[in-house]
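>>> Here you go, sequence then predicted model.
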Amino acid sequence: MVYELQKLITSIVLVVLVVLGISKLSNIIFKTEQNVVAYKVDVQEKEVKSDTELQIDLPLFLAKGTVEHGKKVFKKCAACHSINENGKNKIGPALWSVMNRKSGELQDFKYSKALLDYGKQWDFLELNGFLLKPATWIRGNKMGFAGLKDEKDRASVILYLNESSNNPLPLP
C-alpha cells in the first residue's frame, strides 16, 4: 500500500515538474520580448486646457444661431426648465434671466453640490460648454441631458436664453 502511495505522489510531482518545465522552456524558445520599431522624439510638454476652457470665436459662433431657432430647440429643455418670467422651477431650475447669474444661485431650487461649488457666472462661453456636454463640463451635476452637439442649436439656445431676461447681455 505504501508503495502505491509513493508511486502516486511521485507521478503528481513529476507531472507538475513537466508542466512547469515545458512552460519555462516555451518561454525561452518563443521569446515574447517585443522590439519597438520607432524613434524616440523629444517633445516639449504643453499645458492642457481643462474641460471648462473651450476656445471658440464667440461672435462667429453666435452668428450661427437665431433666437427663433433657439425657441424651437428649447422645447427639448422645456420638460425640465421653465423660461417664463416668474416661472416656477421644475425638475431643473427656472431659466429666466439665467445669463450673468452665478451657478447655483436660485434660492428656491436644490442644486447639486457640483453646481453650487462651480461658482461661475453663466455667460455665452460657459453656457456653450455646458450645453455641449453637461456631464463633463461640470462633473457631478444632476442634469441628465446628453447635450447639444450641433453648434447652430447651441448658439440659438444661448441667444434665446439671453433674450429671455430683464437685462440681456450685450452680444460680443
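Looks like it arrived, so ask away.

>>> From here on, just use CA atoms for contacts and neighbour counts.
Will do.

>>> Okay, and N89 sits in which element?
Using DSSP states H and E, N89 sits in no helix or strand.

>>> what about the helices in this structure?
2-29, 58-62, 67-73, 113-118, 124-132, 134-137, 151-163 (DSSP state H).

>>> okay, those helices, which one's buried deepest?
Of all the helices of the chain, helix 151-163 has the most neighbours on average by mean count of other C-alpha atoms under 10 Å, namely a mean of 23.

>>> How far away from the center of its chain is that one?
From the chain centre to the centre of helix 151-163 is a distance of 21 Å (C-alpha atoms, centre = their mean, to the nearest Å).

>>> can you put the helices of the chain in CSV and add distance to H81?
Converted to CSV, these look like this (distance: least, C-alpha to C-alpha, whole Å):
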stretch, distance to H81
helix 2-29, 63
helix 58-62, 22
helix 67-73, 13
helix 113-118, 16
helix 124-132, 14
helix 134-137, 15
helix 151-163, 11
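
>>> Ok, which of those helices comes nearest S97?
Across the helices of the chain, the minimum distance to S97, taken as C-alpha to C-alpha, is reached by helix 151-163, at 7.2 Å.

>>> take the one below as the second:
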Amino acid sequence: MQDRNNTIAGWVLFAGIIALGSTLVVSEVFHAQEVESCSDDASDGYCPPYVKEASLAAGGEQEAEQPIAFFLASADATRGENVFKKCSACHTVTAGGANKVGPNLYDIMGADIAAKPGFAYSDTLAGLEGNWGWDNMSAWLQSPRGFAPGNKMTFAGLGNPQDRADVMLYLNTLGSGIAVPPPPAMDDAVADAEEASAEGELQLAQDSDTADDLTENAVEGTGSQGGVDVPDAN
C-alpha cells in the first residue's frame, strides 16, 4: 500500500512539473509575440501598455509628439476653460485678480516669464529669459518640473497635448490675444504618400471609365441591325 501511495504521489508531482513547464513555455511564447507586436515591423500595430512602459523604462524610443501648433489648429477655448478648472485652486484669471498660491494669469500669454508683479517666483523660474509664447507655455504645462527644475509649482502637468492647446487658447482670450501659429507644414513623406494615393485613385477612375466604354461598345455592337455582330455560319 505504501508503495502504491508513493507511486501516486510521484505521478502527481510529475504532472505538476509538466504543467508548470508548459505554463512557462506558453508565457514566453506570448511574451515574445507581444514584444514583436511593438516593433516597427508589426502588422497590426498593437502594443500592450505594460510592454510599451517596460520598453520606455529600458530606454526604448517614444513616438515624437506633433508640434503644439498642430493641436492649436483644432483647439477649443470652451474645452480649455473646463480643463483650467484643475488650475483654479491656485490661479485667478480675472483682470486685476489677486495672486494665490500661483500668480494671476490674466494677460499671461505672450508676457515675460516670471514677470507678474507682486508674486514671489522661485529663483529657478525668475532666472529664465523669454516669454510665455505657445511653445514655452506648452512645455511648462506639460511638465513644470521639467521646464524649470526646482520651481515651486507642484502640479504634475498636462500630458495630453490637446488639453494644453485648449487651455492656452482659453488663456489667450483673457486679455492676451497673441497670434495663433499656423499648423505645421505637412511632412514631405506624408505629402508624397497622399499625392501618390490621389494619383492612384485618379488612375482607377480612368480605368473604370475605359471599362465602361468597352462594355457599352460590346453591348451595342457595330452590325447593321444595331446588335452584337455574329460571325457568319460560312
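Right, received. Where do you want to start? Just so you know, these numbers come straight off a predicted model, no measurement behind them.

>>> List the TM-score for the superposed pair.
Overlay of the two chains. TM-score (TM-score structural alignment, normalised by the length of the first structure): 0.65; 118 aligned residues with a C-alpha RMSD of 1.6 Å.

>>> returning to that earlier point: go through the helices of the first structure and name the closest to G144 of the first structure.
That would be helix 134-137 among the helices of the first structure, by C-alpha to C-alpha, at 7.9 Å.

>>> mean shift of the closest one relative to the second structure?
Following the fit onto the second structure, the mean deviation recorded for helix 134-137 of the first structure is 0.7 Å by mean C-alpha distance after the TM-score superposition for the first structure.

>>> what's next to that helix, contact-wise?
For helix 134-137 of the first structure, the external contacting residues (C-alpha atoms under 8 Å, 6 or more residues apart in numbering) are 51-52, 129-130, 141, 143-147.

>>> Next: stretch 54-73 of the first structure.
The set of residues external to stretch 54-73 of the first structure that reach it, using C-alpha under 8 Å, 6+ apart, is 124-125, 129, 151-160, 163, 171-172.

>>> residue in the second structure matching D108 of the first structure?
Under the alignment by TM-score structural alignment, D108 of the first structure pairs with G118 in the second structure.

>>> Give me the nearest residue to its match, chain neighbours excluded.
N99 (7.6 Å; C-alpha to C-alpha, 6 or more residues apart in numbering).

>>> in the second structure, which spans are strands?
Counting by DSSP state E, the second structure has no strands at all.

>>> and the longest helix for it?
Taking DSSP H as the criterion, the second structure has its longest helix at helix 2-37.

>>> Nearest residue to the middle of the second structure?
The centroid of the second structure falls nearest to E65 when counting by C-alpha atoms, centre = their mean (6.9 Å).

>>> Check the spacing between that one and N131 of the second structure real quick.
Distance of E65 of the second structure to N131 of the second structure, given as C-alpha to C-alpha, to the nearest Å: 22 Å.

>>> I'd like the distance between the match of D108 of the first structure and P103 of the second structure.
Distance from G118 of the second structure to P103 of the second structure, by C-alpha to C-alpha: 8 Å.

>>> more neighbours, these two?
A count of neighbours by other C-alpha atoms under 10 Å puts P103 above the other of G118 of the second structure and P103, at 22 against 10.

>>> hang on, isn't the more buried one packed against V93?
No - checked against C-alpha atoms under 8 Å, the pair P103 of the second structure and V93 is beyond contact range at 9.2 Å.
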